[in-house]
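*Asks:* What follows is a predicted protein model with its sequence.
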Amino acid sequence: MVSALGMTAVLGGCGSTGSSDVTLRLVAADYGDSPANSSKKYWDDLAAEYESHHSGVKVEVSVYSWNDVDRKVKEMVDAGHAPDLAQIGAYADYAAAGKLYQVSDLLSIRTQADLLSQLSDAGEWKHTQYGIPFAASTRVLFYNKTLFAGAGITPPTTWDQLAADARALKDKGVKYPYALPLGPEEAQAETMQWLLSGGSGYTDDVGTYTLDSAQNMETFAWLKDELVGKDLTGPVAPGKLNRADAFAAFADGQVGMLTGHPTLIQQAGRKGVKFGTVPMPGRTGKARASMGVADWMMGFRQNGHAEQIGDFLDFVYSEKNVLTFSRTYGLLPVTGSASTAMSTSGKSSDKVLRPFLDQLPTSELYPVGKTSWASVSAAVKQNIGQAVAPGGSPSGVLTRLQSTATAADSGTAG
């Protein structure tokens, strides 16, 4: 999914430890796609409003691109200059290293209770919450209405129907009947959605990696044989097709269907593509779950300031501010109050997010509470495309990824 508010922190001295004249340094990721809608403006406005009511607290905000923000925070922490707050892609490594405040040490009970429970649960490391969900999205199946009408087909509800639709689209000359981006940019997302669609996932109910489960092997064998092997995924090998390129091709009217998150709505809309969305099909019906993605806010312990951090976050997570951020960037709210407001709103921009919002309560997130997930995700990005390549072995690739995951898990706490 999309991730990142990027704010940086000025390296150097901390604010005083007293209750006044405290400077909070926030590093966040940038969700904008141009300087005009950079997250820097959102955070600067929010900080200015907060400071106007809290004369003893200053909030310094730095925003980095998603390509840089996680690395920037790591460099700051490694140099002994942790920010007070970071809004980035993962929290577990910092929690395992003892560098973060527990969420209960920061947020008011009211704010904690308003966070959506499945997202709060995903913010736990060793059964204690350290990661605060900040923004969320889910995946649905997008389809090009014009291409579907031309082929005389309807959106699929099963894998067999998806394959039949893809064949009908190919017969009409559609370039990418089903776009399958398993390239290194975001292959872990497409992979997870298909694993869920096949009834399994990256882990079992107790958090043990299950990449080599029989269901997962059957899922990738089906993809290899029924879609890729029958030339229904387009001219670019799935292992070389990145998500951004697949989205761009959809917006150019070259893709019949693909899984997408909310940002594709605006991207396709700008190009005038008529599209619809449906839940991702499962093997014989609806998928076990949709894939959910959350980005994370966390408070670092190094400089103290727990009271000021918590008070500022209570403000950040107010219904008004959560809604403003979600609407600005086409993302899903992480609180119950804002979710209710969005789902009952008459705004057209809110209505288009409802298919994604409907999926969120039952969505399944990456195993972000495992400190091994970063290395497992990297291995999936680099290798999963080989599972569907000509001559590739789905079972062999998944078995090797399982070995990587098991080794990474045993070598880390979490």
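*Replies:* Thanks, I have it.
*Asks:* Only C-alpha atoms from now on, for both contacts and neighbour counts.
*Replies:* Noted.
*Asks:* Which residue ranges of the stretch 301-414 of the chain form strands?
*Replies:* Secondary structure of the stretch 301-414 of the chain (DSSP state E, counting those that start in this stretch): strands at 364-365.
*Asks:* Second structure for comparison follows:
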Amino acid sequence: MKGRYLSLAASGAVLCLTAVTLTGCGALGGLTGDNEVTLRVVAADYGDNPQNSSESYWKDLAAGFEKANPGIKVEVSVYSWSEVDAKVAEMVKAGKAPDIAQIGAYSDYAAADKLYSAEELLSVKTEADFLGPLADAGKVKQIQYGMPFVASTRLLFYNEKLLADAGVIGKDGKGWQPKSWADLEAAAKKLKAANVPTPFALPLGREEAQAETMMWMLAGGGGYTNNEESYSIDSAPNIKTLEFLRDKMVGQGLTGPVEPGKLDRQAAFDAFTKGEVGMLNGHPTLLKQAEAKGVKFGMVPLPTADGSDKPAMGVADWVMAFKTGHRQQSGKFLDFMYQPKNVTAFTEKYDLLPATTTGYQAKQAATGGNAPQLKPFLTALPGSRLYPVGKKSWAGVSEDIKQNIGKTVQPGGQPAKVLEGIATTARAADPR
């Protein structure tokens, strides 16, 4: 979920599959027989290793759909999050758009009139099941083109043993409730003194720099847009936020040996699961990854600059259907994909949050049972702030952030200048 929700990392391998066997990737959107249509689907990989790749989910989904819909074949190409958006862009530019794409942004394609609307694709039941805030975020000029796939919110994870050994918390490892950035800084200094390799991981590498940046901006009282939904990337609170990271976190050697601009989210997660990171911002998928490695951890909201309440960041990943001439078949597949059992199968596999009301209700019930750790993520979802995905310029702005935001926290970095450059380009692409 990349904000990626979510935007999550995976291997770089490209996996091309039909419902039963792996195949080569052919031309997109073709007919395979007199009455048989092949739907070409491009999706992101949410796994962190080959064993939990999203390939298995899509393979099972395609098999179930094909069984229920004779005459429609489904072939899915699964790419890592670091390349899937670019792959779809290349396909569209080459005139070979997939029928369906599950990626991080939709609005630029909607603005170019390349997508079917949700109303043109989905049954009334499916369309009405989306959580309201997520459905609204999928609209361009009041028409929904982006269909939320999964969602996530973010919390601050901390390694209980490392913080206890450093004297930040008691030996029981419980009950830490940092409120302000001063609390974070103090904890990171103690971790550094205890020789923790990375007191606070700050992944501003291109994998998901836009997410890490937005979390900190919101906690600093800013964000990518103002209350009128105009870009405010170069606002005073945002500048102060990045100055804090530059001077207090990076400048004091509290963010570890890897330069933040070169540190990707999954690399930070991997280091956390190895016991090398004291604190970092994480999404629900980190729960399973850390538990699998036996890491004892706690989770709290990211503290804010002054200790006052600020909204959390929410991320949704998006599904869209391109105008390839297969509107009816694509709609059938999407209705099938959004059936509660299929939504649950995916969200449970990766500990993500559902984008549908039925899925949300099921998760709420589960948080008191087999998934209690998801409760704080789920609680934060309705009031969270999402990327400005409805702006057709967002894909380009997000890429600009990925490429440049790491420069702001380097020694001698100039947050005001970098943010002004990103903001100027963003406003030019989205005049109001």
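*Replies:* Good, I have the coordinates. Computed from a predicted model, the values in this text were never measured in an experiment.
*Asks:* Give me the TM-score for these two chains.
*Replies:* The TM-score (TM-score structural alignment, normalised by the length of the first structure) is 0.90; 409 aligned residues with a CA RMSD of 2.6 Å.
*Asks:* need the contact list for residue 179 of the first structure.
*Replies:* Each residue near residue 179 of the first structure by CA atoms under 8 Å, 6 or more residues apart in numbering is listed here: 233-234, 238, 246, 255-258.
*Asks:* how about a cut-off of 6 Å?
*Replies:* Listed by CA atoms under 6 Å, 6 or more residues apart in numbering, the contact set of residue 179 of the first structure reads 233, 258.
*Asks:* Counterpart of it over in the second structure?
*Replies:* Matched by TM-score structural alignment, residue 179 of the first structure corresponds to residue 201 in the second structure.
*Asks:* Next: residue 259 of the first structure.
*Replies:* Matched by TM-score structural alignment, residue 259 of the first structure corresponds to residue 281 in the second structure.
*Asks:* any idea how far residue 372 of the second structure is from that match?
*Replies:* 19 Å (CA to CA, to the nearest Å).
*Asks:* which of the two has more neighbours?
*Replies:* The residue with more neighbours, out of residue 281 of the second structure and residue 372, is residue 281; 25 against 13, by other CA atoms under 10 Å.
*Asks:* Now residue 321 of the second structure: closest residue in space, sequence neighbours ignored.
*Replies:* Nearest residue to residue 321 of the second structure, sequence neighbours excluded (CA to CA, 6 or more residues apart in numbering): residue 100, at 4.4 Å.
*Asks:* Can you show me the helices along the stretch 301-432 of the second structure?
*Replies:* 327-337, 340-350, 357-366, 375-380, 394-404, 415-429 (DSSP state H, counting those that start in this stretch).
*Asks:* Dump those into CSV; add distance to residue 111 of the second structure and mean neighbour count as well.
*Replies:* Shown next, in CSV, are the helices of the stretch 301-432 of the second structure (distance: least, CA to CA, whole Å; neighbours: other CA atoms under 10 Å):
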stretch, distance to residue 111 of the second structure, mean neighbour count
helix 327-337, 18, 19
helix 340-350, 28, 17
helix 357-366, 27, 17
helix 375-380, 30, 18
helix 394-404, 12, 19
helix 415-429, 12, 17
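*Asks:* Figure out which of the ones you listed is closest to residue 106 of the second structure.
*Replies:* Of all these, it is helix 394-404 that lies closest to residue 106 of the second structure, at 8.2 Å by CA to CA.
*Asks:* Tell me the counterpart residues of the closest one in the first structure, please.
*Replies:* Going by TM-score structural alignment: helix 394-404 of the second structure matches residues 373-383.
*Asks:* same deal with stretch 110-118 of the second structure?
*Replies:* Going by TM-score structural alignment: stretch 110-118 of the second structure matches residues 95-103.
*Asks:* end-to-end on that stretch?
*Replies:* With CA to CA as the measure, stretch 95-103 of the first structure spans 11 Å from end to end.
*Asks:* what do you get for stretch 133-149 of the second structure?
*Replies:* Taking CA to CA, stretch 133-149 of the second structure runs 13 Å from one end to the other.
*Asks:* quick one: the helices in the stretch 51-200 of the second structure?
*Replies:* Under DSSP H, counting those that start in this stretch, the stretch 51-200 of the second structure gives helices at 55-68, 84-93, 107-111, 118-121, 124-128, 132-137, 160-165, 181-193.
*Asks:* Include distance to residue 378 of the second structure and mean neighbour count when you put those helices into CSV, please.
*Replies:* Formatted as CSV, the helices of the stretch 51-200 of the second structure follow (distance: least, CA to CA, whole Å; neighbours: other CA under 10 Å):
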stretch, distance to residue 378 of the second structure, mean neighbour count
helix 55-68, 23, 18
helix 84-93, 27, 16
helix 107-111, 26, 21
helix 118-121, 25, 18
helix 124-128, 20, 14
helix 132-137, 14, 19
helix 160-165, 22, 22
helix 181-193, 24, 19
